[in-house]
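Chemist: dropping a prediction and its sequence here:
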Amino acid sequence: MRARGWVCGALALVAALSGCAAESDPAPTLPAGVTVELQQLRADVAARQAEVRVTNGSDAPLTIGDVRVEDPRFSGPSTRVIADRVSTVPAGSSVDIRVQLAPVDCDAPGDASARVVLELVDDSGSAEVEASAPDPVGFLAPLHARECVQKRVTDAAAVAFTGFTPSSAGEPAALELTVTPTGTAAVTVVGLERTNLIDFTGPGDDELYAVDVDVAAGDTAPIVVEVPIVPFRCDPHAVQEDKRGTVFDVRVALDGEPGEFELFVGDDLRGRILTWVGQWCGFGTSG
């Protein structure tokens, strides 16, 4: 088969290169008809994961072992969520391979590009190939920007959701946001943006709940804000299929400049909030 023959040829090339100093020779590349790209699904956001989508346009199946995404915007390679798994991509099909994103490197330019390294496997052994990895929906640059904002915020204060008090139908519940200053830097936590599942009552515009917590260098006392929340929607599938409903965009100001980052409530609070939404709206949910 074409793919098997290609892997064998690549293995021979790798073996030959290992005995010489031709370090400038190009690395093996993907077989003809095989492409890769990066995606981030809604379910990947809270866990900081992404998908390497491999599309096999050749006429033979591909077997893929190790996967690495190499990108200067991250402090190291992003690798398979489930180590040692092997994926088979039938001819004419696509497979999404989930990777865990490495921590961001905020010294890297936000417009850098990513490459994917795949280990192709067959009966004779394996060979690594690499290719550029397009990001067609453009999630990597905004993710890098948001997480670098969050790193700067963390220098000034830890920001976390720390509690939840449910309510009866028709009344707002209370989501507890705690800002704990580090004493070493300043930040203003401006507010929280509405999600596709959660809305607010109280100060702010239609999409923003105003928090307006100012942290100055030298502050150390925690500040607790009770955020009144209500369901944004009450159709059952919105809860049953929820992926991002408890991931809030936090707007901040750093040195007078606006920024934002994403803040997940955590698995425990997510389950409690989804259960409350179901009860508030009059349908059952397991959370």
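Modeler: Sure thing, it's come through.
Chemist: from here on, contacts and neighbour counts on C-alpha atoms
Modeler: OK.
Chemist: what's the burial count for Arg24?
Modeler: In this structure residue 24 is Ser, not Arg. Other residues near Ser24 number 6, with proximity taken as other Cα atoms under 10 Å.
Chemist: next one for the comparison:
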Amino acid sequence: MRCPQLLQIGGRRRRHAERKVHGRRFCRSSVALAVGLLLTGCAGGGEPGDAASPGAPALPDGVTVEIVQLRADVAVRQAQVHVVNDGDTDLEIGEVAVDDPRFVAPASRVLPGRTSRVPAGGEVDIRVQLPEVACSAREADTADSTAEPTVELTFLADGIESTARVAAADPLGFLAPLHERECRAAALAEAATLEFTGFAPAATGAPATLELTATPTGRGGEATVVAVQATNLLDFGPATVDGAFPLDLRVSPGDAEPVVVDIPILPSRCDPHAVQEDKRGTIFDVRLSIDGEPGEIELFVGDALRGDILTWVSSWCGFSGSD
């Protein structure tokens, strides 16, 4: 049984905030409003939010840092360290590490060993791979609301190599919801694994079938899969109720057999760019109740089914090209 691919999203709030971030990237006068940058020592022993120790290496004047996750980053579970250089000194950035108590380890460059040049007046996005979330102590009440990511950068400026550790802003607010949802997914795993396991296309005008499988894990947990919500690309046609496909699929302690549900799906739009530029159309919000506590997770269909679904949407809508 493959592990479910669980992802994070912020819905309308994310899309609205993301548009604001894109606008801000080309308006540096407002970057400072979005970035709270506190300098800390380079020894690595400081806590997020600590002020720099006297004499500790710091980023050059005018350099600010934030961490963002855009739509294209979600499926691959990555983020970007966004560095803006409004100073007078060119930078060459080497190693990057994002430290946050909501993760089991620091996030590091997707392509290790790379360097990134940031000329004076320029900016750069450095892609990092997010590690697993830390859920064992269920520190959500504290860490989710108050934790602050810290970015450690090794950089070259005026021929001198230094390391700075700075507190970085999360202007889209993606880290806390990601932690909450992935910890909820871990709680779900105590009762069952949940994944999309098949897809059957249909002729134009008819709904295709997306197969969802819930497999009890036998660990004694209890959960109810309440509903699967529509995406920006797909809905459930006449079976849609309040923007979702109702399930009320219960997994109780002692259950052993997998339960397979066929979900009807239809394209909710047929403009070609919706398929060609798709990033979120095959990531479904799933409503849950775990031990009586309601919540949501994100469930991706996986790369293989995504390709099949986008190809079918293209055919169903009468245009070619699927990715």
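Modeler: Perfect, I can see it now. Keep in mind it's a predicted model, so treat the numbers as computed, not measured.
Chemist: tm score of chain vs chain?
Modeler: Here the TM-score for the pair of chains, by TM-score structural alignment, normalised by the length of structure 1, is 0.89; 267 aligned residues with a Cα RMSD of 1.8 Å.
Chemist: tell me the residue in structure 1 aligned with Ala164 of structure 2.
Modeler: Here Ala164 of structure 2 is matched to Val129 in structure 1, going by TM-score structural alignment.
Chemist: for its match, give its distance to Val81 of structure 1.
Modeler: Note on Val129 of structure 1: its distance to Val81 of structure 1, by Cα to Cα, to the nearest Å, is 20 Å.
Chemist: then Ala145 of structure 1?
Modeler: According to Cα to Cα, Ala145 of structure 1 and Val81 of structure 1 sit 23 Å apart.
Chemist: looking only at neighbour counts, state which of those two leads.
Modeler: Shown here are Ala145 of structure 1 and Val81; by other Cα under 10 Å, Ala145 has more neighbours (19 against 16).
Chemist: mind checking what the more buried one lines up with in structure 2?
Modeler: So, by TM-score structural alignment, Ala145 of structure 1 is matched to Glu180.
Chemist: am I right that that match falls within a helix?
Modeler: Yes. Assignment of Glu180 of structure 2 by DSSP: H, G, I helix; E, B strand; the rest coil places it within a helix.
Chemist: quick one: it and Gly295 of structure 2, what's the gap?
Modeler: For Glu180 of structure 2 relative to Gly295 of structure 2 (Cα to Cα), the value is 9 Å.
Chemist: Leu194 of structure 2 now?
Modeler: In this view, Leu194 of structure 2 and Gly295 of structure 2 are 15 Å apart by Cα to Cα.
Chemist: cool, His16 of structure 2 as well?
Modeler: 22 Å.
Chemist: those two - which one has more neighbours?
Modeler: Counted by other Cα under 10 Å, His16 of structure 2 and Gly295 do not tie: Gly295 has more neighbours, with 15 against 12.
Chemist: picking that back up, and the gap between the match of Ala164 of structure 2 and Arg53 of structure 1?
Modeler: 15 Å.
Chemist: could you do Gly9 of structure 1 as well?
Modeler: 24 Å.
Chemist: which one of these two has more residues nearby?
Modeler: Shown here are Gly9 of structure 1 and Arg53; by other Cα under 10 Å, Arg53 has more neighbours (18 against 14).
Chemist: helix, strand or coil for that one?
Modeler: Applying three-state DSSP: Arg53 of structure 1 is strand.
Chemist: now do the same for it: its match in structure 2.
Modeler: Aligned counterpart of Arg53 of structure 1 in structure 2: His82 (TM-score structural alignment).
Chemist: how about that match, what does it touch?
Modeler: 65-68, 123-126 (Cα atoms under 8 Å, 6 or more residues apart in numbering).
Chemist: which one among those gets closest to Glu257 of structure 2?
Modeler: Nearest to Glu257 of structure 2 among the contacts of His82 of structure 2 is Val68, at 40.7 Å by Cα to Cα.
Chemist: what residues are up against the aligned residue in structure 1 for that closest one?
Modeler: The alignment partner of Val68 of structure 2 in structure 1, by TM-score structural alignment, is Gln39. When contacts are counted by Cα under 8 Å, 6+ apart, Gln39 of structure 1 touches 50-53, 135-137, 139.
Chemist: mind putting those in a markdown table, distance to Pro109 of structure 1 included?
Modeler: Output for the contacts of Gln39 of structure 1, formatted as a markdown table (distance: Cα to Cα, whole Å):
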| residue | distance to Pro109 of structure 1 |
| --- | --- |
| Ala50 | 20 |
| Glu51 | 22 |
| Val52 | 22 |
| Arg53 | 24 |
| Asp135 | 16 |
| Pro136 | 19 |
| Val137 | 19 |
| Phe139 | 15 |
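Chemist: going by neighbour count, which of these comes out on top?
Modeler: Most surrounded of the contacts of Gln39 of structure 1: other Cα under 10 Å gives Ala50, at 27 neighbours.
Chemist: surely that residue forms part of a strand?
Modeler: Yes. Assigned with three-state DSSP, Ala50 of structure 1 falls within a strand.
Chemist: grab the nearest non-local neighbour of it.
Modeler: Closest residue to Ala50 of structure 1 apart from its sequence neighbours, by Cα to Cα, 6 or more residues apart in numbering: Gln40 at 4.6 Å.
Chemist: wait, the one you found sits on Ala47?
Modeler: No. Between Gln40 of structure 1 and Ala47 there is no contact under Cα atoms under 8 Å: 10.8 Å.
Chemist: compare these two (neighbour count), which wins?
Modeler: Gln40 (20 against 11).
Chemist: contact partners for the more buried one?
Modeler: Counted by Cα under 8 Å, 6+ apart, Gln40 of structure 1 has contacts 49-51, 139.
Chemist: at 7 Å what do you get?
Modeler: With contact taken as Cα atoms under 7 Å, 6 or more residues apart in numbering, Gln40 of structure 1 is in contact with 50-51, 139.
Chemist: what are the ranges of the helices in the stretch 201-323 of structure 2?
Modeler: 272-276, 303-317 (DSSP state H, counting those that start in this stretch).
Chemist: show me where the stretch 1-150 of structure 2 has its strands.
Modeler: 6-7, 38-40, 63-68, 78-85, 91-99, 107-109, 116-118, 123-129, 150-157 (DSSP state E, counting those that start in this stretch).
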